[in-house]
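Engineer: just coords:
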């Protein structure tokens, strides 16, 4: 039996303006311009230029809002918040020296045009004297090459693909024969099935591949690959009957080979530059934060749309089509105002957050010494600026600042604290910096184990456990002691 019940539920919903703000806050400077261009295209009520100091539009839209005859606009309906919050603006993995000047503001990011790796390989395939059947097998093999240059797919699976998708019956011997030809293409090492095979191919492709030392390197890779990867040099010396000097030369030769012959992952070279969101100037000992001008665009509500709305609003609204027109114009005007307000709120939040970080880490910004960074977590800044932790997180995860010591992501300044014998808390970045110097200065013939590193850090006054040292070492991408060993 069906029943109709009336329930009261208290729930929180984000307003359209809050949603606009959340989305815009996490957009890095490099993408903000494109986001604004997109909004300008879809909303004719939004224009570039300085804002007019008039309130006529505001008053008119407020009157229309209060009119009971008005139709419900799109923005007034329930909004699917998930659709907004799931719209991520990522991909802020850029490279370059971080240099930036106002003269470069209007320049587009350079995009160098080049052929993809697969196109290069297919071009080389055309130079081989193959029949159409063999070319089909070759194209299938090239299509199976991954971005780093390896074929990791089992050849039996490739044979099955040829049978089902290309209607080509073949066997393992024929596929391996064509694969061997492709492995002779440039770049050297391409189409290898594993690292061991990749290194051997590169050594065999050397100009003086018959040189005794090259042959020794090939022998070491073919017969002592596991020992080589684990740096068990004593075992290699015995097994390959080499002296220490020869092994040093062999290791030097092997380590200069390319373990990822595929190179560029997607075959398109993108030359991108970090565009800092903030620029920090030290003027006679006084810090001055400047927000990148790309973060402060001049936007305004279209005067023609405002006048159009005023004219429609004063007319007879009993006509259905006219009522729909008024609703549409108001919707566009509201959306334009909301977008402008969100941009302004974004600027204010960025400046407040950056100023709080500067105040907290002032000692670091004086000379750029990493050891002077204080322990600081998101909560510290959130409390300082009276905002939610999630808001600070959105700012810290996608923004950068240019200083006289280089360009830093804001998340660089956040770190947990480690206690010292003196009862003080120091940033874990300081501990990582000390740990890194210890590894750099160690005797590579007898590298420091994690236990030894713990003892040395404890002697310096840092109360730290072995598992923490191991975690920091991994974060610094420092291999274990055995793999740091050198002859």
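Structural biologist: Ah, there it is. All values derive from a computational prediction rather than experimental measurement. Residues are numbered from 1 along each chain as shown.
Engineer: CA only for contacts and neighbour counts going forward, please
Structural biologist: OK.
Engineer: ok, residues contacting stretch 389-402?
Structural biologist: Residues outside stretch 389-402 that contact it (Cα atoms under 8 Å, 6 or more residues apart in numbering): 25-29, 92, 98, 275-280, 350, 353, 378-379, 381-382, 407-411.
Engineer: whichever of those end up buried, select them in PyMOL.
Structural biologist: The PyMOL command for the buried members of these (criterion: 16 or more other Cα atoms under 10 Å) is given here:
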select buried, resi 25+26+27+28+29+92+98+275+276+277+278+279+280+350+353+378+381+382+407+408+409+410+411
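Engineer: taking the contacts of stretch 389-402 one by one, which sit in strands?
Structural biologist: 278, 279, 280, 407, 408, 409 (DSSP state E).
Engineer: most widely separated two among those residues?
Structural biologist: Greatest spacing in the ones in strands among the contacts of stretch 389-402, by Cα to Cα: 280 and 409 (13.0 Å).
Engineer: got another one to weigh against that:
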């Protein structure tokens, strides 16, 4: 039996403008600039300016309530559009009368980058220096193409032989591929390229070094006792080769100079990372001063041309259907431009108030730069201070950097859990990690401290921490176990 009934239900729905704002907030400066360029291309009603002016004036536009209800899917009647809302009687728009104090340092300067040859292209270029027939060259080029970015050949000879036959129509055998690999590929630079594993990689690099007593001994140890060497069973090596500790130290020194990832050493394969800080904190007369990177405050305004189009429509007596369609399009573009400018303004305010709260929460650290003064801080602490949602604070902290007198820092690194010391005081886990790192750096490397002894030392310093917690912090600091830290 079918029946109808009414049901009331509360639900939350994010408007397109709110979604747009959240996406803008989580973008760091460089990604934000790219998003800005895309919007300028997509929306002709939105314009930028090269002048260092504050082009956003909230009073120019309708209030938030005026356009929150519009979801982009409603049908707009041209006769219902209030043209006067989009027009201004001023010959000079308000945005040109506003100024700011941005420094010339905030200008967007693009640094030219040299066009570099890729790692694999460099290897292919080196093949041209060898005298090879057509088949050998094709096999050599295929092998080079199978080398990964670290410089290793992680495919078996049989797989490459089959792949060449099925995909390239190159018919060869394992013996030929092995010969080309050893006589050609392993002679390419950087040394060690084309190795099948770490042991072979180190042996290839030792082979290309000037022969000395230490190099010869290092070659024997890597070839014959690679497992014992990697596990740092130094006593076994001293006994087997009847050498002194000084001789073994020289061998270790030579091996440590080798590159375990030869492909990574190629300059052309490096990706240049340019971190642009989103905030700047300065110490001025003993007080902290926070500024938002000027590149986060773009110079945007609504197109005067589009406003003139609306004025023309308003003044015309005969409004054709085509003109009505055009004015609907213009209104949509103007609305989109206003929403975007308002979202940018809200983004600036959200970024600033959130970072300002973080700065005051960690005031002692930013004032002196002592990492031991970083307080325990979680997202909820900052969210409660600024009255924002935890997810919004997370978006601000994620992938954002702040420039301080002590270096450029990733904001999310200032967040940490709290632990209690022996006096019952809350201390940051960052402080404990700093102390743990210092203890490990000062240990006797011939007898490195295991985790249980590290736990005892930190307990003596007033931090009662379990051994498993020490192990977790050590792994987070990328510090190996005691056996792997051993040196002679």
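Structural biologist: Alright, I've got the coordinates. It should be emphasised that the depicted structure is a prediction, and the values quoted were computed from it without experimental measurement.
Engineer: could you get me the TM-score between them?
Structural biologist: Scored against TM-score structural alignment, normalised by the length of structure 1, the superposed chains reach a TM-score of 0.87; 457 aligned residues with a Cα RMSD of 2.9 Å.
Engineer: can I get the ones in strands among the contacts of stretch 389-402 of structure 1 in TSV with distance to residue 474 of structure 1?
Structural biologist: As requested, those are exported to TSV (distance: Cα to Cα, whole Å):
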residue	distance to residue 474 of structure 1
278	31
279	32
280	32
407	24
408	21
409	20
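Engineer: out of the residues you listed, which is nearest to residue 445 of structure 1?
Structural biologist: residue 408 (35.1 Å).
Engineer: OK, contacts around the equivalent of the closest one over in structure 2?
Structural biologist: In structure 2, the residue matched to residue 408 of structure 1 (TM-score structural alignment) is residue 409. Applying Cα under 8 Å, 6+ apart, we find residue 409 of structure 2 in contact with 401, 402, 403.
Engineer: these two touch, right, residue 143 of structure 1 and residue 118?
Structural biologist: Yes. The pair residue 143 of structure 1 / residue 118 is scored as a contact, 7.2 Å apart, by Cα atoms under 8 Å.
Engineer: tell me the secondary structure for residue 290 of structure 1?
Structural biologist: With DSSP: H, G, I helix; E, B strand; the rest coil as the basis, residue 290 of structure 1 sits in strand.
Engineer: which residues does it contact?
Structural biologist: 278, 279, 280, 281.
Engineer: and if we set it to 7 Å?
Structural biologist: When contacts are counted by Cα atoms under 7 Å, 6 or more residues apart in numbering, residue 290 of structure 1 is found next to 278, 279, 280.
Engineer: any chance of a markdown table for these, columns distance to residue 189 of structure 1?
Structural biologist: Shown next, in a markdown table, are the contacts of residue 290 of structure 1 (distance: Cα to Cα, whole Å):
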| residue | distance to residue 189 of structure 1 |
| --- | --- |
| 278 | 43 |
| 279 | 44 |
| 280 | 46 |
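Engineer: overlap between those residues and structure 2?
Structural biologist: Retained in structure 2: 278, 279, 280, out of those (criterion both residues aligned by TM-score structural alignment, their matches' Cα atoms under 7 Å).
Engineer: for those, which one is nearest residue 54 of structure 1?
Structural biologist: residue 278 (31.4 Å).
Engineer: mind listing what the closest one touches?
Structural biologist: Counting by Cα under 7 Å, 6+ apart, residue 278 of structure 1 has contacts 289, 290, 291, 292, 400, 401, 402.
Engineer: stretch 330-346 of structure 2 vs structure 1, mean deviation?
Structural biologist: Compared with structure 1 after the fit, stretch 330-346 of structure 2 shows a mean deviation of 0.7 Å (mean Cα distance after the TM-score superposition for structure 1).
Engineer: tell me which residues of that stretch come out buried.
Structural biologist: 330-345.
Engineer: repeat that for stretch 256-276 of structure 1.
Structural biologist: Judged by neighbour count using 16+ other Cα under 10 Å, the buried positions of stretch 256-276 of structure 1 are 257-262, 267, 270, 272-276.
Engineer: just put those in TSV and tack on distance to residue 308 of structure 1 and secondary structure.
Structural biologist: Output for these, formatted as TSV (distance: Cα to Cα, whole Å; DSSP: H, G, I helix; E, B strand; the rest coil):
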residue	distance to residue 308 of structure 1	secondary structure
257	69	coil
258	65	coil
259	65	coil
260	61	coil
261	62	coil
262	58	coil
267	51	coil
270	45	strand
272	43	coil
273	43	coil
274	42	coil
275	39	coil
276	40	coil
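Engineer: could you dump these to a markdown table with distance to residue 126 of structure 1?
Structural biologist: Formatted as a markdown table, these follow (distance: Cα to Cα, whole Å):
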| residue | distance to residue 126 of structure 1 |
| --- | --- |
| 257 | 27 |
| 258 | 25 |
| 259 | 26 |
| 260 | 24 |
| 261 | 21 |
| 262 | 20 |
| 267 | 19 |
| 270 | 28 |
| 272 | 34 |
| 273 | 37 |
| 274 | 40 |
| 275 | 43 |
| 276 | 46 |
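Engineer: just give me the closest of those to residue 21 of structure 1.
Structural biologist: Closest approach between those and residue 21 of structure 1, by Cα to Cα: residue 276, at 20.1 Å.
Engineer: which ones are touching that closest one?
Structural biologist: 292, 400, 401, 402.
Engineer: what about the residues you listed, which are in strands?
Structural biologist: Assigned to strands by DSSP E, the following of the contacts of residue 276 of structure 1 qualify: 400, 401, 402.
Engineer: what does stretch 353-369 of structure 1 contact?
Structural biologist: So stretch 353-369 of structure 1 is contacted by 370, 372, 373, 374, 381, 384, 385, 392, 405 (Cα under 7 Å, 6+ apart).
Engineer: for it, measure first residue to last.
Structural biologist: 22 Å (Cα to Cα, to the nearest Å).
Engineer: what's the spacing between it and its chain's center?
Structural biologist: 24 Å (Cα atoms, centre = their mean, to the nearest Å).
Engineer: flag every buried residue along it.
Structural biologist: Within stretch 353-369 of structure 1, the residues scored as buried using 16+ other Cα under 10 Å are 353, 354, 355, 356, 357, 358, 360, 361, 362, 363, 364, 365.
Engineer: matching residues in structure 2 for that stretch?
Structural biologist: With TM-score structural alignment applied, stretch 353-369 of structure 1 matches the range 354-370 in structure 2.
Engineer: repeat for stretch 285-300 of structure 1
Structural biologist: Taking TM-score structural alignment, stretch 285-300 of structure 1 hits residues 286-301 over in structure 2.
Engineer: report the buried residues of the matching stretch.
Structural biologist: 288, 290, 292, 293, 294, 295, 296, 297, 298, 299, 300, 301.
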